[in-house]
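**Q** Using only what follows, build the 3D model:
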Amino acid sequence: MSELLPATGWPPGFTAAPVLLLVDDEPNVLSALRRLLRPSGYQLHLAGSGAEALELLSREPVDLIVSDMRMPGLSGAELLAQARARWPDTLRILLTGYAEVSSAIAAINEGGIYRYIAKPWNDEELLKTLQQALELRGLQAEKQRLEALTAHQNAALRELNATLEDKVRIRTEELRIANQEISLAMEKLRKTFFTSVQVLSNLIEMRAPALAGHSRRVADVARKLAEKMGLGADLQHEILLAGLLHDIGKIGYPDALFGTPLTRMNSDELGIARKHPINGAAALMSMPDMRGVADIIRSHHERWDGQGFPDALTGEKIPLGARILALANDYDGAQLGTLSAKRMTPEEAKQWVIEGRKFRYDPDVVDAFGQLIGKLPRQTIIERRLSGAELEAGMVLSRDLHSPDGMLLLATEYVLDDLLIRQIRDFEESFGRRLVVCVRV
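**A** Got it, this is the predicted structure:
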C-alpha cells in the first residue's frame, strides 16, 4: 500500500517527494507512522512483512526504509541486510524494543543501518532522525549527480580536446602548406623579377656585343665588395641589381658611341655619355622598390674628389652603393677598353684602381677591393663543350652562353631545364649554326 501526501518542503537534494518504505507486521504501528509522517509530504509505501517489502523494493525506487526488528518470517535485520546488498543507495533505519538493543547493534554492523530507533519512539526525535537521514540521502544523490555530471563533462571535454587537437593539427598543416605555397610563389616571383632584370641588362649587350658579360661581372664584384665590407643583405641586393642595370641609360646611345673610350670622346659625345646615369635612374624611378637602386645608378660615375658626374658629389655625399659600384665598373671597364684606348690586363686594372685611392674612389672601398682580389678563388673548372642536341636537364653552365653576334643568352652557373634546352635548340635553328655550350662535368 502506498500514498502520496501533500508536500510541505523536501530536504535539500530532492527534486521530488522523498520515498519512504514503512515495514511492520502490526497495522496499528504502520497507521501511527503514517499519521506522524502525513504533514511532511513524503511519498509513503507500507508493507506488512519483509517479503512484501522486498517485492515492493523490486518494483519501486525507495530513498529510506524504516523497518521493525521483530517480524514473523524475515526479520527487520535480515530485510535490511538484503536491502543493503541489492539497493545499497537506500538508507535503512531499524525500529526495535529495548530488549532487542544487542540484536540491533549486530544488525547495524551487518546491514549497514543508518540508525536504530527504540520503541516506543518520541515523535519529535523520530521526525528529526528521518529528516537527517533524508538530508544524507539527498547529499548522496547530489554527490552521485555531480559525479555523473563531472564524468559526462570530462568525457565531453576529452572529446572536445580531441576535436580541437584534430582541428589545430589540420589547421597547422593547412598553414604549413599555405606558407610553403607562398614561399614557392615568392621564390618564383623573385626568380622572375631577377630574370627580368637580366633581360634589361642584356638589352645593352644586344647594342654592343663587345660589352657582353660586363654588367654581370660588375654586379658580381660589387656584391662581393659589399659583402666584404659587412653591409646588410638588403643593401647588398640593391648593389647587385644596380650592377646589372647600371648601363641601362645607354640604351639610347648612337651605335658609334658604344665602342668609343671616354678619353676619345668629343664634347658632344661626352655630353651624351654624362647623361646616361640620369637616364638610367629615371627609367627606374616609377618603380618604388627600385628607388634605392636608381640612386646608386645615378651616382655611380661620381668621384671621391668631386670631379665625377652628373652631380659632382664629393666623399661620403656619394651613396655608399654608388662608391662601390664605381670601382667595380671601372675595374671591368679598364679591361674592356671603355676608359682608355688601351685595354688593361686584370693586374694592370687592379693596380690602376688602387692608385685611384683618395681621389677617384672611397679609400675604404679600395682597401676592401685589395683584400678581395687577393682572396678570389682560382678554381680549375672541368667542363664539356656541347651543342644543344647534347644538353640534358640539370646541367650547369660553366661559362656565359652568347649568341653568334655576342648577345648574352645565359649567365654562368645557370641550371638548364627542358624548356631552356628547347629554346637553345630553337636559337641554333634560327641562327643556322650550332652553339657551343660549356657545362660543368
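**Q** okay, CA-based contacts and neighbour counts for the rest of this
**A** Will do.
**Q** Count the neighbours of I248 for me.
**A** Each residue near I248 was counted by other C-alpha atoms under 10 Å, and the total is 23.
**Q** list the contacts for T412?
**A** When contacts are counted by C-alpha atoms under 8 Å, 6 or more residues apart in numbering, T412 is found next to V396, L397, S398, R399, D400, L401.
**Q** And the strands in this protein?
**A** 2-4, 19-23, 43-47, 64-68, 91-97, 115-119, 383-386, 401-402, 408-410, 437-440 (DSSP state E).
**Q** I'd like these as a markdown table, with distance to N161 appended.
**A** Written out in a markdown table, the entries for the strands of the chain read as follows (distance: least, C-alpha to C-alpha, whole Å):
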| stretch | distance to N161 |
| --- | --- |
| strand 2-4 | 47 |
| strand 19-23 | 41 |
| strand 43-47 | 44 |
| strand 64-68 | 41 |
| strand 91-97 | 39 |
| strand 115-119 | 46 |
| strand 383-386 | 61 |
| strand 401-402 | 60 |
| strand 408-410 | 56 |
| strand 437-440 | 56 |
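**Q** Adding distance to D289 and mean neighbour count, write those out as CSV.
**A** Converted to CSV, the strands of the chain look like this (distance: least, C-alpha to C-alpha, whole Å; neighbours: other C-alpha atoms under 10 Å):
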stretch, distance to D289, mean neighbour count
strand 2-4, 89, 13
strand 19-23, 85, 24
strand 43-47, 87, 22
strand 64-68, 86, 25
strand 91-97, 85, 23
strand 115-119, 91, 18
strand 383-386, 38, 14
strand 401-402, 30, 20
strand 408-410, 25, 21
strand 437-440, 35, 20
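**Q** what's the closest of these to R217?
**A** Taking C-alpha to C-alpha, strand 408-410 is the member of those nearest to R217, at 12.2 Å.
**Q** Who are the packing partners of that closest one?
**A** Applying 3 or more C-alpha pairs under 8 Å, 6 or more residues apart in numbering; DSSP states H and E, we find strand 408-410 packed against helix 123-207, strand 401-402.
**Q** L410 reaches H402, doesn't it?
**A** Yes. Distance between L410 and H402: 7.1 Å, which falls inside the contact criterion (C-alpha atoms under 8 Å).
**Q** Here is a second sequence; please produce its structure as well for comparison:
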Amino acid sequence: MAEKILLVDDEPNVLDGYRRTLGREFTLETAVGGQEALALMEKAPYAVVVSDMRMPGMDGVQLLSRVKTQSPDTIRVMLTGHADMETAINAINEGSIFRFLNKPVTKDMMAKTLTSALVQYRLVTAEKQLLEQTLSGALQVLTEVLSLVNPAAFSRAARARRYIHHVVTSMKLGNPWQYEVAAMLSQLGCVTLAPETIDAVYKGDTLSPEEQAQYDSHPNVAYQLLSKIPRLEPIAWMIRHQNRAVSQSENTELPDIRKGAEVLRLVLEYEQATHQGASRTEAAHTLARQNSEMGPEFFAALVALDPNAEEGQVKRCSIDELYAGMIIQQDVQTNGGSLLVSTGQEVTPTVISKLKNFHARGSIDGYVKVSSAKSTLSFVKAASS
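**A** Just a heads-up that it's a prediction; the model follows:
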C-alpha cells in the first residue's frame, strides 16, 4: 500500500491545485484547516503531513506540534509566505519540522520535498521495525532460556503474568505490556540458583542463611542483565525491587515505574501464598492489611481471577503430537526425579526437541498432559510495539 500524504491549508482552491499537479505522482488527501486534519489522522496514519503556516484557529506550528504528539513517525513539512526567523525557530522546535518551504513553491520543488519526506519516513519506520523485532526476539530468547534452565521459576513467572494481565486489564493501567514483561522476566535471575533452592522457596521451606542470601540476590541479577537492553530499563527497575516495598520517595520522577514495582511485588506474594495453599480471598486480605497504597480494586481483581480458567481442554498426547503454543499441564520429570518442564510452561520448538531427546534416551515417558490455553509468550508482540 502506497504511503499517504496529507496536505493542509485553509484555502480549498490551493488544495485543489495540489491534487491536480501532484495527484498522479503521490497518494494525496487534503484537509481544510487543522481540526479537519487531526480528525482525519484519528482514522488512519499518514507518512507525511504538509501544512500551511498561516491558518485561522490553529496555525501550522500548533498543528504540526499536535501531529508530532499523535503520530511521532509522521514526517512534517511547513509552508509559509511569511518567512521570519521566529516562525522558523518555533516550527522546528515545537513541531520537529523536516523541511521549511517559502511560498510560492514550484511543482518540482514540492515533488522533490515530498519524495525526500517519504524516503525519510521509510528510513524511520524501517529502523523502528528492526528495533521492535530485535526486542521481541530478545524477550523470547530470555523467557525460553529461563524455561529450559529453570522450569519451576518459569512456571511461577507464567502464573504471575496471568495475574498481572488480569489486574492491569481490570484497572485499565497504562502500558500493560511493561507489567506483563516484568512478571515474565521477574524470575530470570533464578538461573543462577540451584533447583533445590528454588523448590524450597516455592514450598515455603526455611532456607539456610547462605541460600537466603543467594535467593535475595536474584532480582539484582536480573536487573544487571535487563538494564543493558534498550527500552527495558523501566522493567529492570521494577524487577530489581520485586522483593520489598518501594517507598513513595524512591524514583519519584517515574511514578508509574514505582507503581509497577509495587504491583509486581504484591502479585508475586499473592502467587506464592496461593501456590502454598492459601485461598485466593485469604491471600488477598492478608496483603491488603499489609499494604495501604494499592486500593481495594487491585485486590478485588486478584481474587476475581480463577487461575484455572485459562487452561482450556486438558488432554494427554504423545511427544510427537506436541506443537508450539500448547501449555504443559503437568510437570514432566525424568525417571530420576529431575524436573524438565514445569506446569504452565509453553511448548516451543526448543521444548519439543528437549523432550524428544530425553525420550530417545529412555529418561521420560512418551506422553505429556497439555492444553491449548493462551500462549504465555503472547505478550512479546505488544512489548515491541
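**Q** circling back: out of the helices and strands packed on strand 408-410 of structure 1, which is closest to R34 of structure 1?
**A** For these, distance to R34 of structure 1 was read as C-alpha to C-alpha. The smallest value, 11.8 Å, belongs to helix 123-207.
**Q** angle of the closest one against strand 91-97?
**A** Using axes from the mean of the first three to the mean of the last three C-alpha atoms, to 10 degrees, the direction of helix 123-207 of structure 1 lies 170 degrees away from that of strand 91-97.
**Q** circling back to that earlier point, and the helices and strands packed on strand 408-410 of structure 1, which is most packed in?
**A** When those are scored by mean count of other C-alpha atoms under 10 Å, the highest mean neighbour count falls to strand 401-402 (a mean of 20).
**Q** what about it, how far off from structure 2?
**A** With both structures laid over each other, strand 401-402 of structure 1 and its partner residues in structure 2 are 6.6 Å apart on average (mean C-alpha distance after the TM-score superposition for structure 1).
**Q** how far does that strand sit from the chain's center?
**A** Mean C-alpha position of strand 401-402 of structure 1 versus that of the full chain (C-alpha atoms, centre = their mean, to the nearest Å) differs by 43 Å.
**Q** Which other helices and strands does it contact?
**A** Other helices and strands packing on strand 401-402 of structure 1, by 3+ C-alpha pairs under 8 Å, 6+ apart, are strand 408-410.
**Q** same thing but 10 Å
**A** When contacts are defined as 3 or more C-alpha pairs under 10 Å, 6 or more residues apart in numbering; DSSP states H and E, strand 401-402 of structure 1 packs onto strand 408-410, strand 437-440.
**Q** what packs against the last one?
**A** Right, the one you point to is strand 437-440 of structure 1. Taking 3+ C-alpha pairs under 10 Å, 6+ apart as the contact definition, the neighbouring helices and strands of strand 437-440 of structure 1 are strand 383-386, strand 401-402.
**Q** Give me the mean deviation of that strand from structure 2.
**A** After superposition onto structure 2, the average distance of strand 437-440 of structure 1 to its aligned residues comes to 3.8 Å, using mean C-alpha distance after the TM-score superposition for structure 1.
**Q** And S215 of structure 1, how close does it get to I239 of structure 1?
**A** S215 of structure 1 sits 12 Å away from I239 of structure 1, taking C-alpha to C-alpha, to the nearest Å as the criterion.
**Q** Name the residues contacting each of the two.
**A** Shared contacts of S215 of structure 1 and I239, defined by C-alpha atoms under 10 Å, 6 or more residues apart in numbering, are found at L245, H246.
**Q** out of those two, which sits in the more crowded spot?
**A** Taking S215 of structure 1 and I239 together and counting by other C-alpha under 10 Å, I239 has the greater number of neighbours (31 against 27).
**Q** Translate the more buried one into the numbering of structure 2.
**A** The equivalent of I239 of structure 1 in structure 2 is Y179 (alignment by TM-score structural alignment).
**Q** Would you agree its match is in contact with W237?
**A** No. Proximity of Y179 of structure 2 to W237 does not meet the contact threshold set by C-alpha atoms under 10 Å, at 11.5 Å.
**Q** shared neighbours, those two?
**A** Both Y179 of structure 2 and W237 are in contact with I257, G260, A261, where contact means C-alpha under 10 Å, 6+ apart.
**Q** nearest to R19 of structure 2, of the residues you listed?
**A** I257 (47.6 Å).
**Q** Let me know whether that closest one touches P176 as I believe.
**A** No. Counting by C-alpha under 10 Å, I257 of structure 2 sits too far from P176 to count as a contact (11.6 Å).
**Q** neighbours of M287 of structure 1, just the number please.
**A** M287 of structure 1 - counted by other C-alpha under 10 Å - has 11 other residues nearby.
**Q** any idea what it aligns with in structure 2?
**A** Under the alignment defined by TM-score structural alignment, M287 of structure 1 corresponds to I229 in structure 2.
**Q** got it, and V218 of structure 1?
**A** Using TM-score structural alignment, the equivalent of V218 of structure 1 in structure 2 is A160.
**Q** which one in structure 1 is aligned with K172 of structure 2?
**A** Structural correspondence for K172 of structure 2 with respect to structure 1 (TM-score structural alignment): G230.
**Q** What residues does its match make contact with?
**A** Applying C-alpha under 10 Å, 6+ apart, one finds that G230 of structure 1 lies in contact with K224, Q236.
**Q** I'd like to know how far it sits from D364 of structure 1.
**A** Between G230 of structure 1 and D364 of structure 1 the distance, using C-alpha to C-alpha, works out to 12 Å.
**Q** isn't R66 of structure 2 right next to A91, touching?
**A** No. When contacts are counted by C-alpha under 10 Å, R66 of structure 2 is not listed as touching A91 (11.7 Å).
**Q** which residues do the two both contact?
**A** Taking C-alpha under 10 Å, 6+ apart as the contact criterion, the common neighbours of R66 of structure 2 and A91 are G60.
**Q** Among the two, which residue is more densely surrounded?
**A** A91 (25 against 16).
**Q** Mind checking what secondary structure that one has?
**A** Secondary structure state of A91 of structure 2, per DSSP: H, G, I helix; E, B strand; the rest coil, is helix.
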